[in-house]
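[1] Sequence first, then the predicted structure, then my questions.
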Amino acid sequence: MRFRRLWRMWYCAAIIAPVVLLAACSEPLVEPRAPRIPTTVIDRYNAIVATAEAGDDLLARARAYYDRGNIRFEQQDYPGAIADYDQALTLDPSMSRAFHNRGLAYALLGEYDAALRDYAQAIRLDPAYRRAYENRVQLLEQLTASSSDETLLQQLADDYGSLAQLIPEAEAPYRYRQGVILVRLGDRTAAREAFDAVLRARPQDVDALYERALLHYSAGDLNAALADLDAALRLSPRAANAYYTRGLVRYAQGNTRDAIADFGQALLLQPAYPEALIARASAYVDQGNRTAAQADLQRLDDLQLDPVLQQAREALRQRISVP
C-alpha cells in the first residue's frame, strides 16, 4: 500500500498553530514490426523503394518508405528510420502510424520535443490510437519524474483519462494515476473525481481510499477523511502511514486519546517513524504528559531528520521546557 506522508501538513496545523510503462503492452511498439532478420534484408527494401519510385502511385511509394523505416527501426538505425518516415509523410501526411513510429525513434534519440509533436499528430489523425497514448504516457512519465512542468503534467493527466476510456478493463489503475498527477497540479476537485471513479470500479482499492482521505483532510472534511481511513485500514491493517494519518485526523477533531493510540500503532509497525514520534509527543504535551513527550523526543535523537523535522523537534522541546 503506497501511503504518502503528511507530516508537513500536520506540522503547520498542529505544531506551529506528508521510466516505467504504466500498462505493459504485449504487442510490439512499432506498427507493424517485422521479425528480427539479418541486416541484409535492407537490400530487399531498397529494391522495393526503387520500384515504387519508378511508378506513379504516391501511396505505394509512401508505404515503401514506411516499411523500410520500420526495418531500419528494427535494426536500431533510428536516424535512417526517421529519414524514411519523413519521406513517407511527405507523400502521405495522413499516415498516423508513420508519425507514431517516428515519434518512437525521436524518443530513443533523446529528441523528446520532436517525439511529443509526432505522438500528438498521430493522435490527432487517429483519436483512438491506443498505442500512441501509451507511448506518450511512457515518455511523459519519464519527463515529469523530476520536473514540475504543468503543461506536461496536465497532458499526462489527460492521457491517463483517455486510456481509461479506451481500455475500460484498466480504468481503475489509469484513473488512480490520473488522480495522483492532478494532486501534483493542485486540482483537488478533479483529483477527487478521479479517485471516486477508481472506487466505483474497484471499491476495495486501498490506495485510492487513502488518497481520497488526504483530499478530504486537506479540505477540512474530517468525518469523510476518517471514514476513508477506517475503510483503508480494514483492508490493510498493517499500513503505518494510514494509522499516522488517522491520528492526525483524530487530533484535528480534538480526540487526543485516540490520536495517541493511532500514532502508537504506527510506531509499532514502523519504529523509525519521526513524523509519528513528533505528532505523538505534541499530543502528549497537550495532555500534560511531559515525561512521555520527552521520551519520544529522545527517540528522535537516533534518527536522521530533515530541517523541517528538526525545527518541529526544537519547537516541541521549547514547549516542554516552558513551565
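    Ah, there it is. Residues are numbered from 1 along each chain as shown.
[2] make it CA atoms for all contacts and neighbour counts henceforth
    Noted.
[3] Q87 - nearest residue in space that isn't next to it in sequence?
    Leaving aside its chain neighbours, Q87 sits nearest to Y65 (6.4 Å; criterion: Cα to Cα, 6 or more residues apart in numbering).
[4] got another, please set it beside the one above:
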Amino acid sequence: MNADADEAARGRANVLYSRAESYFNLDRNDAAIADLTEAITLVPGMARAWRMRGECHRLNDRYDAALSDFDEALKLEPDSAFSIGSRGQVYAALDRPEEALADFEHALTLAPGEHWILDSRAGLLADLGRWDESLTDLTKLIELDGESARSWSRRGDLYYRMDLYTEALDDFTQALRVEPGSVRALTGRGDTLRMLDRDEEALADLTSAVQLAPDNASALASRGATLADLERFEEAMADLDRAVEAAPGYAWAYQVRGGVLQTLDRHEEAVADFTRALDLEP
C-alpha cells in the first residue's frame, strides 16, 4: 500500500470509528461492530477499534469474541486498564473468577481509582462470598465519590445480603439524599424496612418506586411481599402477578406468590409457583 492509499485507509478507519462510537452510545452495538470490523480491516493496528469491538461483543453476551478482541487490543496496548478491566468482566461472566480477579487487580494497579473496575471487583467478590473484601471496595468507591447514588445503593445491597439491615437502611437513605428519585434506592430501602418490620414505611417507599417505574419487577415483588405481610392478599397478588409478567425468570417473585397462594389455601397453584422458583434457582 502506497503512502496515499495508507493515509486514505486511516482516514476512512477514523470516520468509521467515530460513527461506531455514536452507534455504541445509541445501543446499536451490531452496527458499531460492522463499522469497527471494517476499520480493523483497513488498519489492523488500531487498538481502540479492537477495544471497542470487544466491549460491543461483551454487551451482546458474545464472550468468546469479546475475549479475542480484548486480547488483540492488549497485544497493541499492553497497559490499557480499560481492556484489562473489560476482559475481567468477560471472565466473570464466563464464571472464571480467578482470571477475572487477576485482571481487575492488574487494571487497578494501572488505574487505582477507576470506579467501574472497583465496582466490578466488588460485585465478583460478593458473589464469591468474600463480603468483607467486597465491602472494602464499595467503601472506597464512596470515599472517592460520596455523591454517587449508585455507590451508596451498591453498598446498601451488600449490607442487606449480610443481614445488616440498619447499615443497609442508612446507605439507601444516603443514596436517596443524592438522588431522591432513584428507583433502586427506594426499592432497596423499602425492602430493608420490610425486613425491619416497618411495613407501612416500606409500603410508602415501594409505592413511590412503582409509581416511578410501573414495570419494575423488583419493586413490584417487594411491594407484594409487604402487602402480604400486612395481610392485604388481593393487592399482594396483583403486584406479584405483575412482577412475574414483567420478569418471567424472577424466582423470588414466584416464591413470594407461592407463599400468598398457600396462605389462601390455593395449594395447587402454590405448588406450581414453588416448582417454578426451584426450576429457576435449583
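    Nice, I can see it. This structure is a prediction, so every number in the text was calculated from the model and none was measured.
[5] sorry, back to before: measure the residue nearest to Q87 of structure 1 to A50 of structure 1 for me?
    Using Cα to Cα, to the nearest Å, one obtains 10 Å as the distance from Y65 of structure 1 to A50 of structure 1.
[6] Settle it for me: which of those two has more neighbours?
    Y65 (29 against 14; other Cα atoms under 10 Å).
[7] show me the residues around that one that make contact.
    V49, D84, Y85, Q87, A88 (Cα atoms under 8 Å, 6 or more residues apart in numbering).
[8] swap in L176 of structure 2?
    L176 of structure 2 neighbours (Cα under 8 Å, 6+ apart): A149, S182, A185, L186.
[9] What does it correspond to in structure 1?
    Aligned by TM-score structural alignment, L176 of structure 2 pairs with L267 of structure 1.
[10] and the residue nearest the centre of structure 1, what element?
    When structure 1 is reduced to its mean C-alpha position, the nearest residue by Cα atoms, centre = their mean turns out to be R177, at 5.0 Å. Element membership for R177 of structure 1 (DSSP states H and E) is helix 171-185.
[11] sorry, back to before: show only the entries of the contacts of Y65 of structure 1 found in helices.
    V49, D84, Y85, Q87, A88 (DSSP state H).
[12] Would you mark the buried spots in the longest helix belonging to structure 2?
    Ranked by residue count and defined by DSSP H, the top helix of structure 2 is helix 3-25. Residues of helix 3-25 of structure 2 classed as buried: 9-10, 12-14, 16-21, 23-24 (neighbour count, 16 or more other Cα atoms under 10 Å).
[13] Equivalent analysis for stretch 148-164 of structure 1, please.
    When burial is assessed from 16+ other Cα under 10 Å, stretch 148-164 of structure 1 yields the following buried residues: L153, Q154, L156, A157, D158, D159, Y160, G161, S162, L163, A164.
[14] dump the residue contacts of the third one.
    So the one you mean is L156 of structure 1. V137, L140, E141, Q178, I181.
[15] Just give me the closest of those residues to W7 of structure 1.
    Using Cα to Cα, I181 comes nearest to W7 of structure 1 of the contacts of L156 of structure 1, at 20.1 Å.
[16] who touches the closest one in this structure?
    L153, Q154, L156, A157, A191.
[17] Skipping its backbone neighbours, what lies nearest the fourth one in space?
    Distances taken as Cα to Cα, 6+ apart put Q178 closest to A157 of structure 1, at 4.8 Å, once the chain neighbours are dropped.
[18] Neighbours of the equivalent of that neighbour over in structure 2, how many?
    Structural correspondence for Q178 of structure 1 with respect to structure 2 (TM-score structural alignment): R87. Counted by other Cα under 10 Å, the residues lying close to R87 of structure 2 total 29.
[19] so of the contacts of L176 of structure 2, which ones are in helices?
    A149, A185, L186.
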